[in-house]
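K.L.:
Could you work out the structure for the sequence below:
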Amino acid sequence: MKNGKISVLVVDDSALIRRLLTDLINGQKDMQVVATAPDPLVARELIKRHNPDVLTLDVEMPRMDGLDFLERLMRLRPMPVLMVSSLTDKGSEVTLRALELGAIDYISKPKVDIVSGMTAYQDLIAEKIRTCAAAKVSAKTQVRQAQEAEHRARAVASSSHQVSYRSTEKMVFVGASTGGTEAIKAFLIDLPADMPAILITQHMPENFTRTFAERLDRDCLLRVKEASHNERLLPGHVYIAPGNLHLEVSRSGANYMTRLLDTALVNRHRPSVDVLFLSAARVAGANAVGVILTGMGRDGAEGLLKMKQAGAYTLAQDEASCVVFGMPKEAIALGAAQEVLPLADLPARVIERLGQRINRV
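P.N.:
Next up, the predicted model:
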């Protein structure tokens, strides 16, 4: 920080966007734009000169693509990056790739012709910059990723022979926010194909969740899809809460079903982790395992506590492996988590606990 303020470098090829972002960021008392750059090559020199706390980065720019620059940056000089892009179907794929490469968060570009919403946008980008400044960032290397995958595979293999997963009663419920896209992938990627149904709420816009589910489906043994309303929950399937809709579990006779709700925001979010976890406590009880992962805020903490009180087994990601230790920290403070583990150890522990669950209809 410089002068007690979060220092920000804005990188965008549009002079108008650079000026607008500068004005919005400098309007906050705890942050300031130390420089702006029209492309990554200029940004590279400005990073050396100013050593900013946070970088805002556009995707489509001259001389070097934003993703190419991000990949090099996170390998050679890792720092908190906030992607600024248009939230379109095309942009969602690109933005998810940016998160995969190490960006902390993302936000849509400000719409310069809509003045009425600019105050809300200013508050949102300021919140995301604060989150980025507080986040943990480390170099993304192929060696480290391979080591993590090998560790997860060994951990899962050590537990998977102990249990049989096929069940229409047992379920896993997962909640995450900032840093959650990669944490969820790490959690799911080595789970076996015959796991019980897994329901996930990740804070994400509505035009991102389908793309997110499709990317996970390509990488995982499990079948991953964006949840639809009133569908039966099946073993071997993962259901992602759609953006802008709450996801709940409900019961219809002997079957567990999804339920999507277009109701009020909870903890400023829709979908909300608390909404999912509270439904798990009501409907699934001791047949559930709850997992809360990296994220800013406290969404999911109360719900995880209710799950624990209803007989579910509850776990939280530990601080060292979180990008942002907000949601897990709040859950731990409430006594909602029965275990706190590194991300790499969570899949095997969930498998082990599923083998000990007792079906209660």
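
K.L.:
okay, CA-based contacts and neighbour counts for the rest of this
P.N.:
Fine.

K.L.:
quick one, what contacts the nearest residue to residue 266 once chain neighbours are set aside?
P.N.:
In space, and not counting its chain neighbours, residue 266 is closest to residue 272: 5.9 Å by CA to CA, 6 or more residues apart in numbering. For residue 272, the residues meeting the contact criterion (CA atoms under 8 Å, 6 or more residues apart in numbering) are 201, 202, 203, 246, 247, 265, 266, 299, 300.

K.L.:
for stretch 169-180, the distance to its chain's centre please.
P.N.:
Taking CA atoms, centre = their mean, to the nearest Å, the mean C-alpha location of stretch 169-180 is offset from the chain mean by 10 Å.

K.L.:
So which residues make contact with it?
P.N.:
Contacts for stretch 169-180 (CA under 8 Å, 6+ apart): 99, 104-105, 184, 196-204, 256, 273, 276-277, 280, 284, 287-296, 300, 322-324, 327, 354, 357, 359.

K.L.:
Let's see this one next, to set against the first:
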Amino acid sequence: MGFDTKKIRVMIVDDSMLARRIIQNGLSRYPNIEVVGEAFNAMDARKKLPILNPDVMTLDVEMPGMNGIDFVKEILPIHPIPIILVSSLNLRVFDAMAVGAVDFVRKPDGTEGNDRFIEALANKIVVASCARVRRPPLRPVASNNRITSLPLKMGVAPTDVIIGLGASTGGTEATLEVLRRLPANIPGMVIVQHMPPGFTQMYAERLDRICQMKVKEAENGDEIVRGQVLIAPGDKQMRVVRNGTRYTVSCMPGEKVSGHCPSVDALFLSMAQNVRCRMVGIIMTGMGSDGAKGLLEMRKKGAYTIGQDKDSCVVYGMPMVAHNIGAVMQQASCENIAGVLVRHLSGSHL
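P.N.:
Presented below is the predicted three-dimensional model:
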């Protein structure tokens, strides 16, 4: 990265000494990362944080005393530091994301080695060091805290539309901001959110509880239908397949595309290639360029394309690249994307 050799200063917070050793030893192999200190619980971290002044914190979600979620809520208003959660397969990770954590990585469960875990963590630390920390909302989103969704005029809106959406770092909450504002009768949506396996099902279930439409983790062969959102499984490439006038998804293990599996480019390129009805493509917060190339191909095939704007992104990478290559027709904040989409579907931009 040019001539800047400044290391990313990392603080590890975990009640397990073994976990701290694994993370410390693993990260020591990366010349651009320096572990500046450790803490064994939230209280210890609270004391050491102002002294160590790290660039990024890794945080265990489940700790005795104050858990990771309450700690994120307490610490971010005082120290707006990018926090990466280190979590077992646990729904609580999304509660911590909702109150301002930047990203998360899955703890190794013994079925695979620590190397992949450390590689994923190191990559996320680099991304987090560039992230814009979003302060926790006054009232976190809960399943009983619905907002009024925007009405979609059925008479005007075309019924033959497929909406594709892609997001990465910061996307779990940004995507929720879009979906919770959309009505139950939204045209069929397909979504790639970069996320480890297992978490995509939990994420889909969380969205299903909060949003008006049905949301599920996609299975191979699922049909794309109005009123339903399909989330790509965490370890499979999801592509749109045309069967006459019907559209289904293919969810298969495969090579990484644009550095990811699932990949936004894999989804968007399949839409550009196979979809014969109207299309909308939405690209949201995330590091890198996954989805930009695919979104441009969708636009060339007549799709209406929306990119999240810089100010509302945790990381303005993917939408920036898409915008710079001419793939984005309309930029909007994550709070306003739903309005732009509904106005387009209702005919004002057709």
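
K.L.:
before we move on, back to that, pull out the buried members of the contacts of residue 272 of the first structure.
P.N.:
With burial judged by 16 or more other CA atoms under 10 Å, the buried subset of those is 201, 202, 203, 246, 247, 299, 300.

K.L.:
residues touching the counterpart of the fourth one in the second structure, list them.
P.N.:
Under the alignment defined by TM-score structural alignment, residue 246 of the first structure corresponds to residue 237 in the second structure. Counting by CA under 8 Å, 6+ apart, residue 237 of the second structure makes contact with 250, 251, 252, 253, 254, 261, 262, 263, 266, 267.

K.L.:
Contacts for the longest helix anywhere in the first structure next, please.
P.N.:
Counting by DSSP state H, the longest helix found in the first structure is helix 142-160. When contacts are defined by CA under 8 Å, 6+ apart, helix 142-160 of the first structure is touched by residues 186, 190, 191, 344, 345, 347, 348, 349, 351, 352.

K.L.:
quick one: what's aligned to residue 99 of the first structure in the second structure?
P.N.:
Per TM-score structural alignment, residue 99 of the first structure is aligned with residue 97.

K.L.:
Now do stretch 22-39 of the second structure: which range of the first structure does it align onto?
P.N.:
Against the first structure, stretch 22-39 of the second structure falls on residues 20-37 (TM-score structural alignment).

K.L.:
which of the residues in the matching stretch are buried?
P.N.:
Quick answer for stretch 20-37 of the first structure (16+ other CA under 10 Å): 21, 22, 24, 25, 26, 31, 32, 33, 34, 35, 36, 37.

K.L.:
can you give me the strands for the stretch 1-150 of the first structure?
P.N.:
In the stretch 1-150 of the first structure, the strands defined using DSSP state E, counting those that start in this stretch lie at 6-11, 31-37, 54-57, 81-85, 105-108.

K.L.:
mean per-residue distance, the fourth one to the second structure?
P.N.:
By that I understand strand 81-85 of the first structure. When the second structure is overlaid, strand 81-85 of the first structure sits 0.9 Å from its aligned residues on average, using mean CA distance after the TM-score superposition for the first structure.

K.L.:
so what does that strand touch, helix or strand wise?
P.N.:
strand 54-57, helix 89-101, strand 105-108, helix 118-134 (3 or more CA pairs under 8 Å, 6 or more residues apart in numbering; DSSP states H and E).

K.L.:
And for the longest one?
P.N.:
Helices and strands touching strand 31-37 of the first structure, by 3+ CA pairs under 8 Å, 6+ apart, are strand 6-11, helix 15-26, helix 40-50.

K.L.:
Please identify the most buried of those.
P.N.:
strand 6-11 (a mean of 26; mean count of other CA atoms under 10 Å).

K.L.:
in the second structure, what residues pair with it?
P.N.:
With TM-score structural alignment as the criterion, strand 6-11 of the first structure aligns to 8-13.

K.L.:
Report the distance from the matching stretch to the chain centre.
P.N.:
The answer for stretch 8-13 of the second structure is 22 Å, by CA atoms, centre = their mean.

K.L.:
ok, back up a step: could you point out which of the helices and strands packed on strand 31-37 of the first structure sits nearest residue 312 of the first structure?
P.N.:
strand 6-11 (40.9 Å; CA to CA).

K.L.:
now the helices: where do they sit in the stretch 201-350 of the first structure?
P.N.:
209-219, 273-283, 301-309, 327-333, 346-354 (DSSP state H, counting those that start in this stretch).

K.L.:
Any chance of those in a markdown table with distance to residue 47 of the first structure as columns?
P.N.:
As requested, these are arranged in a markdown table below (distance: least, CA to CA, whole Å):
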| stretch | distance to residue 47 of the first structure |
| --- | --- |
| helix 209-219 | 31 |
| helix 273-283 | 37 |
| helix 301-309 | 37 |
| helix 327-333 | 31 |
| helix 346-354 | 36 |
